[in-house]
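S.K.: Please work out how this folds:
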Amino acid sequence: MTYQSFEDLISAMTQEVCDNMRRAIETGKWADGRPLTREQRETCLQAVIAWEAKNLPEEQRSGYMEQQCKSGEGEPEEQPVTLRAPDRLQ
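M.R.: Next up is the predicted model:
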């Protein structure tokens, strides 16, 4: 099947196709054991992100992280940061 655009491809994808692409990205190979090329990995990643953005609520998308540092007043809470010089090997 040929698609006219990337959007057509995303519209035609099913949950199963998205899951297969996600698994291929994670393992670096297709279900039959063939390795993904760099281009295939990039294309699959773009397709998974686009499909999830269109079909899943934010909290169910790959990479979703609930914000853990919330203050009670709606203002961002300051987080102290300590910078250290890297240890030098001698």
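S.K.: can we go C-alpha only for contacts and neighbour counts from here?
M.R.: Noted.
S.K.: Just confirm Leu45 contacts Arg22, I think it does.
M.R.: Yes. The criterion here is C-alpha atoms under 8 Å, and Leu45 meets it with Arg22 at 7.4 Å.
S.K.: what do the two both touch?
M.R.: By C-alpha atoms under 8 Å, 6 or more residues apart in numbering, Leu45 and Arg22 have no common neighbours.
S.K.: Show me what counts as buried in the lengthiest helix in the chain.
M.R.: Using DSSP state H, we find that the single longest helix of the chain is helix 38-55. Residues of helix 38-55 classed as buried by neighbour count (16 or more other C-alpha atoms under 10 Å): 40-41, 44-45, 47-49, 51-52.
S.K.: structure for this one too, so we can compare:
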Amino acid sequence: MTYEELIKRLDPTVYRSLRRAVELGKWPDGRPVSEEQRQICMEAVIHYENEHHIPEKERVGYIDRERKELQDSTPVGDTTPIRILN
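M.R.: Reported below is the predicted structural model:
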């Protein structure tokens, strides 16, 4: 069985477990994930997400680069004085 065939047969539960191991750096039983294991898991997760057409916003490592307007909770023109207590 090739690596690609293995990824195609990967169960969604196993995918979530691998993804969580990459994110937290530990297995579900609490043992630490080695650097080599983390790299292999990350590669498997990326292949799975590409193969199963996971939306870009839900993929590991996604960064939202859309510019959003900051909403100030203070209304414009509010001139309420601030009291400083010592």
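S.K.: so what number do they get for TM-score?
M.R.: The TM-score (TM-score structural alignment, normalised by the length of the second structure) is 0.66; 66 aligned residues with a C-alpha RMSD of 1.5 Å.
S.K.: rewinding a little: would you list the buried residues of helix 38-55 of the first structure in a markdown table and tack on distance to Ile10 of the first structure?
M.R.: Formatted as a markdown table, those follow (distance: C-alpha to C-alpha, whole Å):
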| residue | distance to Ile10 of the first structure |
| --- | --- |
| Gln40 | 15 |
| Arg41 | 16 |
| Cys44 | 11 |
| Leu45 | 12 |
| Ala47 | 7 |
| Val48 | 8 |
| Ile49 | 10 |
| Trp51 | 6 |
| Glu52 | 9 |
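S.K.: List the residues that contact the residue positioned nearest the centre of the second structure.
M.R.: Most central in the second structure under C-alpha atoms, centre = their mean is Val60, positioned 4.4 Å from the mean C-alpha point. Val60 of the second structure is in contact with 19, 45-46, counting by C-alpha under 8 Å, 6+ apart.
S.K.: What lines up with it in the first structure?
M.R.: Residue pairing (TM-score structural alignment): Val60 of the second structure is matched to Ser62 of the first structure.
S.K.: How about Lys26 of the second structure?
M.R.: Lys26 of the second structure maps onto Lys29 in the first structure, by TM-score structural alignment.
S.K.: any idea how far the nearest residue to that match once chain neighbours are set aside lies from Asn55 of the first structure?
M.R.: In this structure, Lys29 of the first structure finds its nearest non-sequential neighbour in Pro35, 4.0 Å apart by C-alpha to C-alpha, 6 or more residues apart in numbering. Between Pro35 of the first structure and Asn55 of the first structure the distance is 28 Å, computed by C-alpha to C-alpha, to the nearest Å.
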